[in-house]
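Asks: Predicted model and sequence follow; I will ask about them next.
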Amino acid sequence: MRVTRPLAIDARDPLDPIDRRTLTAFLSDVDIDDVHVVVVIPAYNEAEALPAVLAAMPDRLDGVAPTVIVVSDGSTDQTRAVALANGALCCETPINRGQGAALRLGYLAALRLGATYIGVIDADGQWSPEGLVSGLDYLTSGRADFVQGSRVLGSTIVGDPVRDLGVKVFATLISRMARVSVTDTSSGLRLFTATLAGKLRLDQPQYQSSELLISAAFAGARIQEFPVDMVKRLAGQSKKATNLLYGWYYGRAALRTYLRERWIAPS
């Protein structure tokens, strides 16, 4: 998956054939009006953890019920059935492509539905959906265009010192790359305006949180963080690579995004 057009353009006519077919099928099944806040949940075989995440979703975000879209990334378990049974919409791809591809598809769906704000939260339960309420306030009050929860400002009990060190290292590197001040570049809880999303070019199929953050910074977004608590996943197994491989792939995605935004295809 290599797509570098702004999301606003690709939402109207996706270049990627899987995005195009999946989005068309999803929209043909959706019959809702007055979409305001869309929460995208990327999920790959998360049927065990997903019910608790959806149950904790705030009833109101900016005064209205959020539209929750679970993007089932080629899941082979009951992720789709669980999502639908718990009141969410489900956009399901035929194959597993990676969290970045799943999120990008979710953003395209949110833009097509006419969202004003887009939130993101992981499906494993490590980040509480209640944080969406605090994060959204930064957007609705005009203080930010992009906001993310930070375990560094809050807390984490995951207990992986190598990952904790990596969070600090990448925060320093990406802050310098993008000329922003952030403490947690791989947060699983983020919100941003749909207007900003439409300007972004995203092509990383995996390890995409750095791409999103760097792209937002180069698009001129006002970026804020707020404290959140990160806990251990509720169920299932992590799909992330080992610490060494994860660091390599994550860093490579960050560097590619920086080169693209700074030199190859600047806005």
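Replies: The structure has been received and is ready for your questions.

Asks: C-alpha from now on. contacts and neighbour counts both.
Replies: Will do.

Asks: Mind listing what's buried along the helix or strand S28 falls within?
Replies: Element membership of S28 [criterion: DSSP states H and E] is helix 17-29. Buried residues in helix 17-29, counted by 16 or more other Cα atoms under 10 Å: I18, D19, R20, T22, L23, F26.

Asks: Helix or strand next in line after that helix, which one?
Replies: Helices and strands here follow DSSP H and E; after helix 17-29, the next one along the chain is strand 37-43.

Asks: and that next one, how far from the chain's centre?
Replies: 7 Å (Cα atoms, centre = their mean, to the nearest Å).

Asks: can you check stretch 158-173 too?
Replies: So, by Cα atoms, centre = their mean, the centroid of stretch 158-173 is 19 Å from its chain's centroid.

Asks: can you list contacts of it?
Replies: For stretch 158-173, contacts defined as Cα atoms under 8 Å, 6 or more residues apart in numbering pick out V182, T183, D184, T185, S186, M230, V231, K232, N243, G247, G251.

Asks: closest to L103 among those?
Replies: Proximity of those to L103 (Cα to Cα) peaks at S186, which lies at 13.7 Å.

Asks: neighbours around that closest one, how many?
Replies: Using other Cα atoms under 10 Å, the number of residues around S186 comes to 23.

Asks: That one: what's it in contact with?
Replies: V167, S209, S210.

Asks: so which of those is the most crowded?
Replies: Highest count within the contacts of S186 by other Cα under 10 Å belongs to S210, 25 neighbours.

Asks: hang on, isn't L202 packed against I214?
Replies: No: if you go by Cα atoms under 8 Å, L202 and I214 don't touch, sitting 10.4 Å apart.

Asks: Second structure follows, compare the two:
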Amino acid sequence: MNDISLPRRPVIAVVIPCYKVTRQILGVIGAIGPEVQHIYVVDDHCPDGSGDVVAAQCRDARVTLLRHAVNQGVGGAVMSGYRAALAAGADLIVKIDGDGQMDPALLPAIVEPILAGQADYTKGNRFFNLEQIRQMPPLRLFGNAMLSLLNKLSSGYWNVFDPTNGYTAIHADVARQLPFAKISPRYFFETDMLFRLNTLHAVVIDVPMDAHYGDEASNLKISRIITEFAFKHVRNFAKRLFYNYYLRNMSLASIEAPLGLGLLLAGGSYGLWHWVHSARLDVPTPAGTVMLSGLSVLMGLQLLLAFLAYDIAAVPRRPIHRRQQGRILLLQD
């Protein structure tokens, strides 16, 4: 009689970064279901002693408390949790904030696309339900919408929205390939993760969710990070363009982007200079000059739109962790 080996139950670990969440953290831990085998609570040098509360009052045997001697930001806390989960042999790692805004009951829905082999990384999206987003503070709603547009351009994931959403799950095989030391450690963490995942050609999928806004205090200061976010988006876009269209591969889009930008800038500058010059002399701008400038601008816009169409179509669609598993099976055979 042939032995039939049943599929092993996936080991799921949850990482919870803690900073000023003393009132909510125990409730978050208590709501995590039995499908999770490990819970890593990372006290990111919390001034309120979140780690002390967990150590003194939490009786869940799945919980491991990690402490930072120096505050490293949410990204640094998550990376510490990732390292611990990988060392423990986790197959999937879920990140949940400790402030109670993310419902742990949604965890099966967050990990399902990865378990089904459809994605390498999943993240929550609070913009699916138009009725529910009315609960979101207007400033936060507008800010997330603008950041989502910038993120699509800088990360290359045109199919995802709500980039600052911290309810995420990742396959362990993909997490091992991330450059932990290079990922932005603070508020740009979630967005930078998407950029890093794109350089790996990982598949990212949004999962609809509702957010809960209570009495927690946000540590995010919009006025302080808006310049930082703009600079980092531009930096990541330039890196992604170089990595994907010049270093690793060359295509028609590699020509369309610089040629389109050059024509747009040259045509616009040429037309503006002649318009100012003609205005100073109080004479009409020659028709040929206007046509040459306008043609350059239109051709530049058309080439840039063609590049965007190519970039949108190039969103990764084949999970990389399945390709890696296939290679292992071939080596074993």
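Replies: That came through fine. None of the values given here were measured: they were computed from a predicted structure.

Asks: And the TM-score between them?
Replies: TM-score for the superposed chains, counting by TM-score structural alignment, normalised by the length of the first structure: 0.77, backed by 228 aligned residues with a Cα RMSD of 2.3 Å.

Asks: Could you check which of L202 and I214 of the first structure has the larger neighbour count?
Replies: I214 (26 against 23).

Asks: Quickly find the element holding that one.
Replies: Assessed by DSSP H and E, I214 of the first structure sits inside helix 209-218.

Asks: ditto for S75 of the first structure
Replies: Judged by DSSP H and E, S75 of the first structure forms part of no helix or strand.

Asks: name the helices or strands packed onto the biggest helix by length in the second structure?
Replies: What stands out as the longest helix in the second structure, according to DSSP state H, is helix 252-281. Judged by 3 or more Cα pairs under 8 Å, 6 or more residues apart in numbering; DSSP states H and E, the packing partners of helix 252-281 of the second structure are helix 287-313.

Asks: so how far is the helix it packs on from its chain's centroid?
Replies: Computed by Cα atoms, centre = their mean, the separation of helix 287-313 of the second structure from the middle of its chain amounts to 30 Å.

Asks: got the buried residues for it?
Replies: 290, 293-301, 303-304, 306-308, 311-312.

Asks: what do you get for stretch 100-111 of the second structure?
Replies: By neighbour count on 16+ other Cα under 10 Å, the buried set for stretch 100-111 of the second structure is G100, Q101, M102, D103, P104, L106, L107, I110, V111.

Asks: Cross-reference those with the helices and report the matches.
Replies: Going by DSSP H, the helices hold L107, I110, V111 from these.

Asks: could I get those residues as JSON lines with distance to D48 of the second structure?
Replies: Shown next, in JSON lines, are those (distance: Cα to Cα, whole Å):
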{"residue": "L107", "distance to D48 of the second structure": "27"}
{"residue": "I110", "distance to D48 of the second structure": "30"}
{"residue": "V111", "distance to D48 of the second structure": "31"}
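
Asks: show me the contacts for D145 of the first structure.
Replies: Y138, L139, F192, T193, L196, A221, R222, I223.

Asks: how about the nearest residue to the aligned residue in the second structure for the first one, chain neighbours excluded?
Replies: Read that as Y138 of the first structure. Using TM-score structural alignment, the equivalent of Y138 of the first structure in the second structure is P113. With sequence-adjacent residues excluded and distances taken as Cα to Cα, 6 or more residues apart in numbering, P113 of the second structure is closest to A119, at 5.6 Å.

Asks: my guess is the one you found meets D206, correct?
Replies: No: if you go by Cα under 8 Å, A119 of the second structure and D206 don't touch, sitting 9.8 Å apart.

Asks: Of those two, which one has the most company?
Replies: The neighbour count for A119 of the second structure versus D206, taken as other Cα under 10 Å, is higher for A119 (26 against 21).

Asks: From R323 of the second structure, how far off is that one?
Replies: Taking Cα to Cα, to the nearest Å as the measure, A119 of the second structure falls 12 Å from R323 of the second structure.

Asks: repeat for A238 of the second structure
Replies: Taking Cα to Cα, one finds A238 of the second structure at 28 Å from R323 of the second structure.

Asks: what do you get for Q118 of the second structure?
Replies: With distances taken as Cα to Cα, Q118 of the second structure is found 12 Å from R323 of the second structure.

Asks: Would you mind telling me which of those two has the busier surroundings?
Replies: Q118 (19 against 11).

Asks: mind checking the SS state of that one?
Replies: coil (DSSP: H, G, I helix; E, B strand; the rest coil).

Asks: What distance do you get for it to H171 of the second structure?
Replies: Distance, Q118 of the second structure to H171 of the second structure, using Cα to Cα: 11 Å.

Asks: For the aligned residue in the second structure for L105 of the first structure, which non-adjacent residue is closest in space?
Replies: Mapped onto the second structure by TM-score structural alignment, L105 of the first structure lines up with S80. Nearest residue to S80 of the second structure in three dimensions, chain neighbours excluded: V42, at 7.5 Å (Cα to Cα, 6+ apart).
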